[in-house]
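1. Next input, structure requested:
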Amino acid sequence: MASEMMTVRQALNEATRAIEAIGPTPRLDAELLMAHALGLSREAMLLGHMDAPAPAGFDALLARRLGHEPIAYIIGHRAFWTIDLAVAPGVLIPRPDSETLIEAAIDHFGEGAPGDILDLGVGSGALLLAALSEWPMARGLGIDASPGAVAIAQDNADRLDLADRVEIRIGDWAEGVDRMFDLVLCNPPYVESIATLAREVADHEPASALYAGPDGLDDYRRLAPMLPRLIAPGGMAAIEIGADQAAAVLALFADEGLAGTVRQDLGGRDRCIVLTR
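-> Just a heads-up that it's a prediction; the model follows:
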């Protein structure tokens, strides 16, 4: 597609038709790619640049999307809760479903606030940095086994002016962590190793952040014995789960003396186990 011969409007229409074959949101995808190519926000593009010449770089971005590369990796960022995060290959792309964990924490603390927050498997920093933005007096610790993820999370903390309230470090879940936290957040890998995922996920997002053994429960088995020593009295943990895993994960936590409840996401799917002390 020679988009440089078209206006932005014309190129968007052509790109939308092309993306329809591979994705559920073709127009949105096309607009995000075009805005990125123009160096503008999507809103600014739609309001004032639709009849401008399409930028030459748009074709290359479109080709990447047609190769099933996720939009977030192409444009380099993703909105989550009230913040915008840099993302790149090597970290899981934040999903709106994960905001269920932040909502559960807000409901738990009500008019109060957590003082110390732990995020196990911090990834891009989505959960931890969203929580710190919600509670400006809180401090946080984020741990991840991936040096690349730690670097991206630290960069996000710096960009969001949260670095003075957070420590992000390499680690193996909560090994070596010897104190309690008011709020523990965790979105572990929970996909069965034989599961078939969309190409956008399977071909591009890190397998280490997705797969967790034949039944998808391997990391919950590791986490369950750690959680009782991590949750402070009056505190809580919010642990993300797959939509059909609630009973199995609750049983693992119950074996460690932790009773939990299930919280659903906006789509009505089981998404979060809430554990309280």
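
2. From here on, just use CA atoms for contacts and neighbour counts.
-> Will do.

3. tell me the secondary structure for residue 249?
-> Taking DSSP: H, G, I helix; E, B strand; the rest coil as the rule, one finds residue 249 in the helix state.

4. whoops, I mixed them up, residue 84
-> strand.

5. show me where the chain has strands.
-> 77-80, 83-86, 116-120, 139-144, 166-170, 181-186, 231-240, 260-264, 270-276 (DSSP state E).

6. Which elements pack onto the fourth one?
-> When you say that, I think you mean strand 139-144. Judged by 3 or more C-alpha pairs under 8 Å, 6 or more residues apart in numbering; DSSP states H and E, strand 139-144 is in contact with strand 116-120, helix 126-134, strand 166-170.

7. quick one: buried residues of that strand?
-> Within strand 139-144, the residues that count as buried by 16 or more other C-alpha atoms under 10 Å are 139, 140, 141, 142, 143, 144.

8. Just say which of the helices and strands packed on strand 139-144 is most tucked in.
-> Sort the helices and strands packed on strand 139-144 by mean neighbour count, taking mean count of other C-alpha atoms under 10 Å, and strand 116-120 sits at the top with a mean of 25.

9. next up, for comparison:
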Amino acid sequence: MRIDELLKGAIQRLYSISETAQLDAQLLLAHVLAVSTSYFYTWPEKEVSAADISRFNGLLERRESGEPVAYLLGQQSFWSLNLEVAPCTLIPRADTERLVEVALSVLDIGDVNRILDLGTGTGAIALSLASERPRSTVVGVDLVEESVALAKRNAIRNQLSNATFIQSSWFEALEGNLFDLIVSNPPYIDPDDEHLSQGDVRFEPKSALVADNHGMADIEYIIQVAPRFMKQGAYLMFEHGYDQAIAVQTCFVEAGFIAVESFQDLGGNDRVTIGRLK
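-> Below you'll find the predicted structure:
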């Protein structure tokens, strides 16, 4: 079967379950054929072998069941990086790049800083900051051992030597350490949120998504404990839900932080809130 015929059928199959059916189909076929998606526009008439069609159909079936494309490919682009992804942790999303942008805005490029990423997952945030601030050192922690191993592989994959990753339940393994900046994309979804049964998140670990107290429990804990691990004047910042900015700001103020401010994502939703230690 020709490439263009194969893609046309695949797009039709995915149309009802994905808003990006064409892109999904192209990415999956490019993965099978080990080519870039631009190849399809140059060689649409190329014949695809029976073995590759079989592999492609297998991936399409998994996508039809709702499995995220990133898990099917085993990788995801984030910031300037290409990251290995796995079902042990969340898939990095474009909204989280806003947290990276805000973090970089408080870090002068020539300064030597110590940065902590809590709940690092794939290492996306930590490695993005490490790549943009090479004189700084970044520590990423995660409760899940498999995620720590994944983040370490991503550091090697992206040739970044100024980021290290350790297993820790939040600050548990960090006694005696002080940081200039702490960032986190913690679990912040209400356990009763109906979106947990929809789309890609059905395949992602609930422990990385859900927090008690309407999604605020982990954010509240981090704000209370973080000052013990922050240098004077250091920043703490979170990614959070679109409707949680006021609650997060309140927690910061009640804990004595100053310069509390929220920033919007590309969709115009409050997505990142920061505070500075007096």
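
10. Kindly reformat the helices and strands packed on strand 139-144 of structure 1 as a markdown table containing distance to residue 255 of structure 1.
-> Shown next, in a markdown table, are those (distance: least, C-alpha to C-alpha, whole Å):
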| stretch | distance to residue 255 of structure 1 |
| --- | --- |
| strand 116-120 | 20 |
| helix 126-134 | 26 |
| strand 166-170 | 28 |
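
11. Quick one: closest of these to residue 277 of structure 1.
-> Closest approach to residue 277 of structure 1 among those (C-alpha to C-alpha): strand 116-120, 14.8 Å.

12. What is the burial count for residue 268 of structure 1?
-> The burial count assigned to residue 268 of structure 1 is 9, neighbours taken as other C-alpha atoms under 10 Å.

13. First-to-last residue distance for stretch 212-219 of structure 1?
-> End-to-end distance of stretch 212-219 of structure 1 (C-alpha to C-alpha, to the nearest Å): 6 Å.

14. That stretch: how far from the chain's middle?
-> Stretch 212-219 of structure 1 sits 19 Å away from the centroid of its parent chain (C-alpha atoms, centre = their mean, to the nearest Å).

15. Would you mark the buried spots in it?
-> Within stretch 212-219 of structure 1, the residues scored as buried using 16+ other C-alpha under 10 Å are 212, 216, 217, 218.

16. So what does residue 61 of structure 2 match up with in structure 1?
-> Matched by TM-score structural alignment, residue 61 of structure 2 corresponds to residue 63 in structure 1.

17. One more: residue 172 of structure 2?
-> Aligned counterpart of residue 172 of structure 2 in structure 1: residue 175 (TM-score structural alignment).

18. Residue 243 of structure 1 versus that match, what's the distance?
-> From residue 175 of structure 1 to residue 243 of structure 1 the distance is 27 Å (C-alpha to C-alpha).

19. Among the helices and strands packed on strand 139-144 of structure 1, which comes closest to residue 69 of structure 1?
-> helix 126-134 (20.5 Å).

20. tell me, the closest one lands on which residues of structure 2?
-> Helix 126-134 of structure 1 maps onto residues 124-132 of structure 2, going by TM-score structural alignment.

21. Give me the mean deviation of the matching stretch from structure 1.
-> For stretch 124-132 of structure 2, the mean deviation from structure 1 after alignment is 0.5 Å (mean C-alpha distance after the TM-score superposition for structure 1).

22. before we move on, back to that, closest to residue 249 of structure 1 out of the strands of structure 1?
-> Nearest to residue 249 of structure 1 among these is strand 270-276; the distance by C-alpha to C-alpha comes to 8.0 Å.

23. The closest one vs structure 2, mean deviation?
-> Looks like 1.1 Å for strand 270-276 of structure 1 (mean C-alpha distance after the TM-score superposition for structure 1).

24. Could you report the separation of residue 271 of structure 1 from residue 242 of structure 1?
-> Distance from residue 271 of structure 1 to residue 242 of structure 1, counting by C-alpha to C-alpha: 6 Å.

25. Next, the contact list for the aligned residue in structure 1 for residue 31 of structure 2, please.
-> Under the alignment (TM-score structural alignment), residue 31 of structure 2 maps onto residue 36 of structure 1. Taking C-alpha atoms under 8 Å, 6 or more residues apart in numbering, we find residue 36 of structure 1 in contact with residue 75.

26. Give me the distance between residue 36 of structure 1 and residue 47 of structure 1.
-> 15 Å.

27. now do residue 255 of structure 1
-> 56 Å.

28. These two: who's more crowded?
-> residue 255 (11 against 8).

29. aligned partner of that one in structure 2?
-> Match for residue 255 of structure 1 (TM-score structural alignment): residue 254.

30. Now do the same for residue 114 of structure 2: its match in structure 1.
-> Mapped onto structure 1 by TM-score structural alignment, residue 114 of structure 2 lines up with residue 116.

31. Just want the most central residue of structure 1.
-> Centroid check for structure 1 by C-alpha atoms, centre = their mean gives residue 94 as the closest residue, at 1.9 Å.

32. Spit out the contact partners of that one.
-> Applying C-alpha under 8 Å, 6+ apart to residue 94 of structure 1 gives the contacts 78, 79, 80, 124, 126.

33. mind redoing it with 7 Å?
-> Residue 94 of structure 1 makes contact with 80, 126, according to C-alpha atoms under 7 Å, 6 or more residues apart in numbering.

34. What of residue 84 of structure 2?
-> 74, 75, 76, 154.

35. Apply 6 Å and report the result again.
-> Shown in contact with residue 84 of structure 2 (C-alpha atoms under 6 Å, 6 or more residues apart in numbering): 74, 75.

36. Tell me the buried residues in stretch 179-193 of structure 1?
-> Quick answer for stretch 179-193 of structure 1 (16+ other C-alpha under 10 Å): 180-192.

37. between the buried residues of strand 139-144 of structure 1, which is closest to residue 13 of structure 1?
-> residue 144 (41.3 Å).

38. so the closest one touches residue 174, yeah?
-> No: Residue 144 of structure 1 is beyond contact range of residue 174, at 9.5 Å (criterion: C-alpha atoms under 6 Å).

39. what about the residue mapped onto residue 239 of structure 2 from structure 1, how many residues close to it?
-> Under the alignment (TM-score structural alignment), residue 239 of structure 2 pairs with residue 240 of structure 1. When neighbours are counted by other C-alpha under 10 Å, residue 240 of structure 1 registers 27.
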